[in-house]
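> need coordinates for the below:
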Amino acid sequence: MLETVVKAHDETRQGEAYAPHEESTSPFQKNFYIESYGCAMNFNDSEIVASILQGEGFGATRNVEEADLILLNTCSIREKAEQTVRKRLTEFRKLKKAKPGMLVGVLGCMAERLKDKLLVEEKLVDMVVGPDAYRTLPGLIEEANTGQKAVNVLLSREETYGDISPIRLDSNGVSGYVSIMRGCNNMCTFCVVPFTRGRERSRDAASIVAEARDLFERGFREVTLLGQNVDSYHWMPSDSVPGITEPVTFAQLLASVAEIDPLLRVRFSTSHPKDITDEVLFTMAKYENICNYIHLPLQSGSSRILQLMNRTYTREWYIKKVDRIREILPDCGLSTDIITGFCTETDADHADTLSLMQYAKYDLAYMYFYSERPGTLAARRYQDDIPETLKKQRLAEVVALHRQHTLDSMRKDVGKSFKVLIEGTSKRSSEHLYGRNDQNKVVIFPKGNLQKGQYVHVTVTDCTAGTLIAESATAL
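Purely as a prediction, here's the structure:
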C-alpha cells in the first residue's frame, strides 16, 4: 500500500528537497544563529526553521556575533530550561546593543505562555513564534525589521511541515531525525505539551518514507522516527491518492521505513505505554534493522500517583507491558522517564517507584524531581505540596538505584559481540571511535582504519556504568 502512496508523493516533490538556496532571489542575504533546548522534537523543528530561513536567503552561522538573526528554540517542560533561556536572552540583549539591526526571537514551547513578558515587559526579544507558525517567519522578520513586535503563536490542527526538507544542523552525517507527527492528545496533568504544541496530528506516510529514503541516499545510516507518542500514529490517505483507502498504522510505517534498505537502521521515540501494540513489537522482531530499543516512560511506580498524573494505566498494567516486550523481544533495551515528588506523593508511593525500577531494571532513565508548570492541569487541580528538599532526596535514591542497574546491565554484556554503527570520534580520545549497538548502548573501540558510517563487529571486553568497551572492531 505505501509503495503506491510514496511514488505519487515523490512525483510532486522532485526538485524540492535540498534545493540550492544560494540561488534564492530573496532580498535577504544575512546570517542566522539558532540554539535549541529540550527534546529531540525541538532540534528537529530547528532544522525545519533552518530550511525556511535558507529559502529566504539566510545562511547559518555558528558564531553568534556574526548573526543578523538570533533564535532560541525553547522548552517549557522544566523550570530550569526556562531559566537557561532567560539567561541567554539577557546575554543576547547586550549583543543587540552593539549591533542595532540584529533581531532576537523565541521559538517553540515558551512562546505562547511568556510572549507578553518577553516582548513587552522585559523587552528581551523582537518576535515570538509558536511551533505551528514557522512558515510565517519571513513575514514576521519583515515586521520586526520595521520596529514592530512580531508575534504568531497560533496552534494548528493540520500543520505537520511534511513538505519541508529539514536542513541538518550539526549533523554527524550518520544519524538523522524524521518527525512523523506533532502535538499530543494525552493530557497528562504535569505536562505542558498539549497546550504548547496543540492536538495530535499525523504526517502523511509518503513524505516520511521519502525523507528517510533521501537521508539514506545521502549517506545517513540511521533514522529516528519522532513523535510525542509515536504509537498513536494514524494517517488516512487523501482522496487525491486513488485506490488507497486504508489508514496507515505506526507498525506499517515502521515496516515501510525498514524496507528502504537493510543498511538503514531505524529507531523511534517516544512510546506511551498505553498505545504500544503487539503489532509494533512483532514488526520490530521481523526486521533486523529496526533496533531493539524502546523508550517506555513510567513517570511513577504508584498506581495512585499515575491516576493523579492521568497516565491512564496502573502499576500492574505497566508491568505486564514490560513482560510482553521481553516475551517478544528478549534482548530489547528499555529506557524510561521518572518524576519524583509529584503532588501528594508519600513514602509508600516513592517505594512503589523504586520497586518497579527494581523489576524493570532500565538500561537508561531520564530522572527529575517534579517542577510545577503554569497552565498545566496539575497546577490548576493540585497543590505542589512536597518540599523541594524531599523531592531531591527521593530523586537521589532513584538515581542511585538506576546507576546500579545500568552498571549491572553493562556488565552482562562483557564478553558478548555486537553489530555497531560508527557515529564518530570518542570525546575522550581521538584514537577511539564510538557507536551504538542495537540496544542503544554506547560502545568505544580503537580507530584503526575504520570510518564514520561503517558497521563494525565488536566483542565487549570491559565496561563502565555508561559505556561498553571493546579492544578491537572489524568492518562488516
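
> going forward, measure contacts and count neighbours with C-alpha atoms only.
OK.

> from what I can see Ile164 touches Ile48, true?
Yes: at 6.7 Å, Ile164 counts as touching Ile48 under the criterion of Cα atoms under 8 Å.

> Phe220 looks like it's in a strand, true?
No: going by DSSP: H, G, I helix; E, B strand; the rest coil, the assignment for Phe220 is coil, not a strand.

> second chain to compare with the first, below:
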Amino acid sequence: MLSSSCIRRGQRRALGLSRCLLRNASLSSSFSFASYSTRRERRQLFKEEQKPEQQHDDDTFFPEKNERRTAYIETYGCQMNAADSEVIAAVLTSHGYEIIESKEKMISMTSPPEVILVNTCAIRDKAEERVKTRLRQFRSDTTKKSSFSTQQKKKKKAVIGVLGCMGERIKGDLLKKDSKGVRLADIVAGPDSYRDLPRLIENAISNNNSNNSIGKKEKKKKKEDDDNEEKNDDGNESSRKRFEPKITETMNVELSTTETYSEIFPMRRGRVEDMSTSAFVTIQRGCDNMCAFCIVPFTRGRERSRDSASILEEAKKRFYEENAREIVLLGQNVNSYSDKSHAAAAEEESSSSSSNTATTTTSNEVYAEGFKSVYMPSRNHEYDFAKLLKDVCAISPELRVRFTSPHPKDFPDNLLQTISDTPNASKLLHMPAQSGSTSALERMNRGYSREAYMNLIDKAKAIIPDVAFSSDFISGFCGETEEEHKDTISLLKRVQYEQAFTFAYSLREKTAASKKLTDDVPEEVKQRRLAEVIETFREAAKEKAKGEIGKTHLVLVEGTSKRDDAKATGRADNGKRVVFMNNDESKKGEYAEVRIREAGMNTLIGDFVKKTTAKAFYDANAGKAWYA
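Next up is the predicted model:
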C-alpha cells in the first residue's frame, strides 16, 4: 500500500507534467524549439512570447498609476562629481522622478526609494573600497525584512546604480556578484552616459520584474546559463573585458568626445533661501595630460569645452535667480578651456578679409613658460579661459569667481594678468605640484621641472597682489627616493601653501605607471613620507598665517558659525575661513569688512568693521593691494 506522502509526490509530478504539456502546446503554435539550437535563444524566445500575457503581482516595483518614482543620489569624490549629480538630478526630474534631497530624508522614509544612485570616484583604491562598502549596505538595507516593513519592501525594491568614474573603470563586473556573494549594482553608467539613465533604470526594473515572475527552478537554470555565457572559451578574463560591449540593457560606459551637457540646466536641490552662496558651473570635461599616475583620462575621456554662451547663461541664472554670490568654474583641466566655435567664426571672418591677418599661436602663448605637454592644442582665434573668466566676472561686481582644478602649464601670462586686473576673480590659485623633485616629475609625465614650477610661482606673485596658493602632493610614487622626498619637503617650506591635498600613491590600472613603472615604495614608507609632508605643510601654513594679522579682508558671509550662533562665518578672497562677531548685521550672501586679530592654519578670527558691497570695497582699494 502506498503511503500518503508517495501519493502526494505522484500528484505533484502529474500536475507538473500537465502544466509542461499545456505550456508546450501553447508555444507550438508560434515557434518550434527544434529550430533554435542554443539554450539562450530558446530562453529569449520564451521570454518574448510570455511578455504580452505577463501579470505583475505585489512583488514587482512598478509605481502605481500617477505615482512618481523616488530617486536618491549619493556623491563621492571631487567637485566635478558634485556638479554631475546636479545634472543627473535634472535628467531624472525631467522624466518624472522625485529626487530625495538628503540622506536624512532617505533614512526617515518608511520604504527605500525606487532608485538609489551612487556617483563614484576611482582615483584611488581606498575611494573605491569605501563605495563598495556603501553599496553592500544599500543592498542589505533594501532586502532585509528588518529594514522596512514587509509590505512596503515588496512593493518598492530599489534599483541600485553605480555612476561616474568607478562605473567607467570597473564596468560590467559591478553587475555580477562579488567575492562576498553580493551583486553591487543593477545599472552602471559612465560620466558621459547620464542622458541614458531613464532607459537603463527601466530595463533594470523590467529585468527584476521578470525575475520575480519566474519560479525557483527557472531562476536556478537562468543563473547557470548566464554563468556559462559569461565564461570565455579560453577562460581569459582580460580578453573578455577587452571585447565587453560598452552599451547594454543595463550599462552604458561609452565615452564621448563631444558630450558637455550644455543644454541641461543642473538641478541644485532645496529651497533658494537654503542654497549655498556658492554654485558650481561646469565648463570643461575630460583630460589630455596623461600624467603617469592618473586614471582620469581613462574614466573621463578626452578634453572638450562647453560653449561659452551656455556657461554665461547658467552663471547669470545662478546669480540672479538663485542668489549665488560665488561661482566656481569646474573642469578636469579647467584652465585649458577653449571654445572653438569662436575660432571658427574668427577664421571665417579672417578668410573673407582682404588683408587676412590671421596669426598662429605658439606654445609660449598657450602654456606657461618652461611647461610642455604630450599634445599641442591649436588655439588660433579661440575664446580661451582668460576671456571666459573675465566675462563671467563681468556679470556683476558682487559675484566672486573661483575655478578648479587647473594644471600649472595652463597659466600663461595673459591669464595671470586677467586675474590681477579683475578684482572679483579669486586670488587663490590651485597649483598642483605633485612633487618637488624634477626627476620624480619626469617619471610622472608632468611636463615641467621644479625650476619651471618655481618660476611660475614667482611670476604669479609678481603679477597678482596678495596671491595665495593651494596644491596637491603624492607621497611614495614609483621609484621615489629619500632625496626626491626631501625636494618635496623643501618646496612646501618655500611656497607656504594656504591649502594642500596630500595622498599616498595608489597604483591604478591602465595608467602609464602601471605599464612602465613599478610600485616599489613600501606602504609603511609611503605613510611615513605622507605624514612628514602633512606636518611640513601645517608648520609652513601656520607661519604664513601670522602675516594676516592686522589686515582687512572682504568676507563673503556664508552663515552663522557652527560653534557659536552669535558669530558669522565666511571666506576671504584668499580662501581662508573667517569667523567674526556678527551683531546681526551681516546676512548670508552679503559682504562684510573684517579686520583680522588672530590667525590659525585654516581659520582667521576677526572683528567686524562694517557691512559693504564688493564694488565699494574694490573701489576703495583701487590702485593698491586688495587687502590694505
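
> care to give me the TM-score?
TM-score for the superposed chains, counting by TM-score structural alignment, normalised by the length of the first structure: 0.91, backed by 451 aligned residues with a Cα RMSD of 1.9 Å.

> quick one: the strands in the stretch 401-550 of the second structure?
For the stretch 401-550 of the second structure, the strands defined by DSSP state E, counting those that start in this stretch occupy 428-430, 468-475, 499-504.

> mean deviation, the shortest one versus the first structure?
What that stands for is strand 428-430 of the second structure. Taken over the aligned residues, the distance from strand 428-430 of the second structure to the first structure averages 0.6 Å (mean Cα distance after the TM-score superposition for the first structure).

> just the longest one next, same as before
When the first structure is overlaid, strand 468-475 of the second structure sits 0.4 Å from its aligned residues on average, using mean Cα distance after the TM-score superposition for the first structure.

> what residues of that strand count as buried?
Of the residues in strand 468-475 of the second structure, 468-471, 473-475 count as buried by neighbour count, 16 or more other Cα atoms under 10 Å.

> can you tell me which of these is nearest Ala592 of the second structure?
Ala468 (20.4 Å; Cα to Cα).

> what's the counterpart of the closest one in the first structure?
Counting by TM-score structural alignment, Ala468 of the second structure corresponds to Gly333 in the first structure.

> that match contacts Asp363, doesn't it?
Yes: using Cα under 8 Å, Gly333 of the first structure is in contact with Asp363, at 6.2 Å.

> before we move on, the earlier item: distance of the match of Ala468 of the second structure from Glu66 of the first structure?
Going from Gly333 of the first structure to Glu66 of the first structure by Cα to Cα, to the nearest Å gives 43 Å.

> one more: Tyr287 of the first structure?
For Tyr287 of the first structure relative to Glu66 of the first structure (Cα to Cα), the value is 46 Å.

> got a list of what Leu296 of the first structure touches?
270-273, 334-337 (Cα atoms under 8 Å, 6 or more residues apart in numbering).

> at 10 Å instead, please
269-274, 276, 318, 321-322, 334-337, 362, 365 (Cα atoms under 10 Å, 6 or more residues apart in numbering).

> again, but for Arg168 of the first structure
So Arg168 of the first structure contacts 43-44, 46-48, 50-51, 175-177, 215 (Cα under 10 Å, 6+ apart).

> with neighbour count, secondary structure and distance to Asp462 of the first structure added, can I get the residues you listed in a markdown table?
Listed next are these as a markdown table, based on neighbours: other Cα atoms under 10 Å; DSSP: H, G, I helix; E, B strand; the rest coil; distance: Cα to Cα, whole Å:
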| residue | neighbour count | secondary structure | distance to Asp462 of the first structure |
| --- | --- | --- | --- |
| Phe43 | 19 | helix | 33 |
| Asn44 | 21 | helix | 35 |
| Ser46 | 26 | helix | 38 |
| Glu47 | 22 | helix | 37 |
| Ile48 | 21 | helix | 40 |
| Ala50 | 24 | helix | 41 |
| Ser51 | 24 | helix | 43 |
| Ser175 | 22 | strand | 26 |
| Gly176 | 19 | strand | 29 |
| Tyr177 | 24 | strand | 31 |
| Leu215 | 22 | helix | 34 |
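
> tell me which of those is nearest to Thr425 of the first structure?
Using Cα to Cα, the contacts of Arg168 of the first structure come closest to Thr425 of the first structure at Ser175, 14.2 Å.

> for stretch 431-445 of the first structure, buried residues please.
For stretch 431-445 of the first structure, by 16+ other Cα under 10 Å, it's 432-445.

> and for stretch 191-204 of the second structure?
By 16+ other Cα under 10 Å, the buried positions in stretch 191-204 of the second structure come out as 191-198, 200-201, 203-204.

> okay, the counterpart of Asp116 of the first structure in the second structure and Gly77 of the second structure: tell me how far apart.
Matched by TM-score structural alignment, Asp116 of the first structure corresponds to Gly172 in the second structure. Remark: distance between Gly172 of the second structure and Gly77 of the second structure (Cα to Cα) = 21 Å.

> which one's more surrounded, the two?
Gly172 (23 against 16; other Cα atoms under 10 Å).

> on the three-state scheme, that one is what?
helix.

> all helices in the stretch 201-350 of the first structure, in order from the N-terminus.
With DSSP state H, counting those that start in this stretch, the ranges of helices along the stretch 201-350 of the first structure come out as 205-217, 250-258, 278-286, 303-309, 315-328, 347-360.

> need these in JSON lines (columns: distance to Asp231 of the first structure).
What follows is the helices of the stretch 201-350 of the first structure, written out as JSON lines (distance: least, Cα to Cα, whole Å):
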{"stretch": "helix 205-217", "distance to Asp231 of the first structure": "14"}
{"stretch": "helix 250-258", "distance to Asp231 of the first structure": "6"}
{"stretch": "helix 278-286", "distance to Asp231 of the first structure": "8"}
{"stretch": "helix 303-309", "distance to Asp231 of the first structure": "20"}
{"stretch": "helix 315-328", "distance to Asp231 of the first structure": "14"}
{"stretch": "helix 347-360", "distance to Asp231 of the first structure": "21"}
